[in-house]
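> Structure for the following, please:
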Amino acid sequence: MPLALAVDFGGTKVEAALVDENGAVLPESRFRAPTGAASDSQTLADAVDGVATRALATLPAGAELAGVGIGSAGPIEVGPGLVSPLNVPAWRGHPLRTQLETLVPGLPVRLQMDGLCITIAEHWIGAGRGIDNLMGMVVSTGVGGGLILGGRPQPGPTGNAGHIGHIEVGGYDEPCLCGGTGCLEAVASGPKTVEWARRQGWQGSTGEELAAAYEAGDQIARAAIERCGRALGQALASATALADLELIAIGGGFSKATPELFTIIRETMAARAGWDFVAKVRVVPSALSGDGPLAGAAALIHLG
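Now for the predicted structure:
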């Protein structure tokens, strides 16, 4: 059975693993390293090389390596294979595809935005099986997404289609790292939701602590996560009206803060669903747990 090396590069970590043609991640091949806004370019490059090399070293004897699929936080330039992850300022126009090509001479290496990879994975083996018009979404350090319309992935000419984290949501004026104001990511990502709660007087410092405070009934924590859900609902109602979506599958660490987050999203969307074609969309948690980004990156090789 052919295997793909999958690499997922994000604002908090880079992860690599071997993935089979059914989308299953080989657990013994999975390695990760931190990234983050404070890392310099060489540290980031070494982290990528380190996890990829360790994953490749676990290739079973006699197994075929079919290629490398890369999902990266955006924006990206898919033609030349460059990445400029918003939350990783040391990399602007970094040649990530070329970097990984040096590890596997002669094999295909394909790059797409991580949000699209997650969407491909949901369509292939996750919550979106059998659904041809869907958005996959991640709510974590950042807010990202990708689109499949008419059964086909839609990367756009530069690879950045589906970048829902940088849709402006009405009623918010937070500045965003992209240079915009009121972007969904600036309002509803995990770190930005924590920042808002701290400005209101909450004493914690992490998304995990905020989730625990929400469950304990802390009023500021509840207000913060409700605010996050409302912003997500606004953006997703607009995206559904634009793209006639049937399903939205949401993953990422902060999407698991509380199951009630999905209730808030759905209620916000329902209040804005003026047409039946908007009201029809289903919003569900990702069915892939933490494997979605790697499975989606591998799909760039296995599915072509």
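> Going by C-alpha atoms from here, please, whenever you check contacts or count neighbours.
Noted.
> Please work out how many residues are found near A90.
Using other C-alpha atoms under 10 Å, A90 has 19 other residues around it.
> Another for comparison:
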Amino acid sequence: MSGAVFALGVDLGGTKIEAALVDPTGNVLPRSRFRAPTGGTSTSEMLAASADAVVLQAIAMLPEGATLVGVGIGSAGPITVADGRVSPLNLPNWREYPLRDQIAALVPGVPVTLRMDGECITLAEHWIGAGQGESNLMGMVVSTGIGGGLILGGRAIAGPTGNAGHIGHVEVGGFDDPCLCGGTGCVEAVASGPKTTAWARRQGWLGATGEDLAASYAAGDSIAIAAVARSGRAIGQAIASSTALVDLDLVAIGGGFSHVTPDLFDYIRDAIALRAPFPFVAKVRVIPSGLSGEGPLIGAAALIHRAEFIAG
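Below is the predicted model of the structure:
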């Protein structure tokens, strides 16, 4: 592969960190994808070791004659983009941790860019996913947590700290669920996969996981139906509020819990439709992500391959 170029995409989340080599068309190089565990009980040293492991394993797969042109890191938030530091809410032992510098030390002379994972997923949707051709969109992930990112006027918007688009911590009306961020009724505290299943269990449901909830929903279990409807209502409210603020045209939603049932999207759209007196809010389209499970890695690599779409 003499002359070929790749970016290394790194995706840090609450349960795992992954890395892979991605070419300029958004394709992940086969056999270059590696993952290692993270998790809320992991020590700082364990998290650092996982990051080193996946980066070094992925780099080792760089074909002979190919060039590594940069490393893009997408991290669960919050982050401090100017200093390259991360403080993922679900990884309590990393607060203002210098992840960018740690990874840069493994690839001397190669540029390393850090952004919030929601911004990365939105860049990926805009590049090869459901947001192609759109200029004003939000990409969302509904999974262990809820994250998002913004492209407005065709440019990815990070804000001064790098946390613009952090929709998971928008508070939604009618909910009093406490959130780790200190807020009450944040959409992540209401509608993420673990929080939705926890609510269902408090109502007497006997399952344990999002997969169990999906099966119960498909079987017509009333508690499971109520739980998913509650989640969808909260997500829809958050999207409507975000659209009122920045005039979105499209929201593309991915993540494991977004697949609990196709009906989740109907509940989301129903909540947005209540804003019909404000047509510029009600017009926002909400659709499933057009990406595979490689989306977060592709989005991280887009920080390098699609740098021209990132606002300064």
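> so what number do they get for TM-score?
The TM-score (TM-score structural alignment, normalised by the length of the first structure) is 0.99; 304 aligned residues with a C-alpha RMSD of 0.8 Å.
> any idea what L264 of the second structure aligns with in the first structure?
Aligned by TM-score structural alignment, L264 of the second structure pairs with L261 of the first structure.
> would its match count as being in a helix?
Yes: per DSSP: H, G, I helix; E, B strand; the rest coil, L261 of the first structure lies within a helix segment.
> Apart from its neighbours in sequence, what residue is nearest it?
Nearest-residue entry for L261 of the first structure: G229, 5.6 Å, with adjacent residues in sequence omitted and distances by C-alpha to C-alpha, 6 or more residues apart in numbering.
> do A164 of the second structure as well
Excluding the flanking residues, the one nearest A164 of the second structure by C-alpha to C-alpha, 6+ apart is A158, at 4.9 Å.
> Now do the one you found against I253 of the second structure, distance only.
With distances taken as C-alpha to C-alpha, to the nearest Å, A158 of the second structure is found 19 Å from I253 of the second structure.
> quick one, which of those two is more surrounded?
Counted by other C-alpha under 10 Å, A158 of the second structure and I253 do not tie: I253 has more neighbours, with 26 against 22.
> Could you identify the helix or strand that succeeds the biggest helix by length in the first structure?
Longest helix in the first structure by number of residues, with DSSP state H as the criterion: helix 219-243. Per DSSP states H and E, helix 219-243 of the first structure leads on to strand 247-251 as the next helix or strand towards the C-terminus.
> what range in the second structure matches that next one?
Against the second structure, strand 247-251 of the first structure falls on residues 250-254 (TM-score structural alignment).
> mean per-residue distance, that stretch to the first structure?
Superposing on the first structure and averaging over aligned pairs (mean C-alpha distance after the TM-score superposition for the first structure), stretch 250-254 of the second structure comes out at 0.4 Å.
> Do me a favour and get the end-to-end distance for stretch 283-294 of the first structure?
22 Å.
> Same question for it: list its buried residues.
For stretch 283-294 of the first structure, a neighbour-count test (16 or more other C-alpha atoms under 10 Å) marks V283, V284, P285, S286, A287, L288, D291, G292, P293, L294 as buried.
> residue range for it in the second structure?
Using TM-score structural alignment, stretch 283-294 of the first structure pairs with 286-297 in the second structure.
> How about stretch 156-166 of the first structure?
The counterpart of stretch 156-166 of the first structure in the second structure, using TM-score structural alignment, spans residues 159-169.
> what sits up against the matching stretch?
Contacts to stretch 159-169 of the second structure, defined as C-alpha atoms under 8 Å, 6 or more residues apart in numbering, come from residues 77-82, 115-116, 118-119, 138, 145-150, 157-158, 181, 183, 186-188, 238, 242.
> now the helices for the second structure?
44-59, 99-104, 117-128, 187-191, 193-202, 210-218, 222-246, 263-273, 279-282, 295-305.
> got the ones you listed as a markdown table, with distance to V172 of the second structure columns?
Listed next are the helices of the second structure as a markdown table, based on distance: least, C-alpha to C-alpha, whole Å:
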| stretch | distance to V172 of the second structure |
| --- | --- |
| helix 44-59 | 32 |
| helix 99-104 | 32 |
| helix 117-128 | 19 |
| helix 187-191 | 6 |
| helix 193-202 | 15 |
| helix 210-218 | 22 |
| helix 222-246 | 6 |
| helix 263-273 | 11 |
| helix 279-282 | 16 |
| helix 295-305 | 26 |
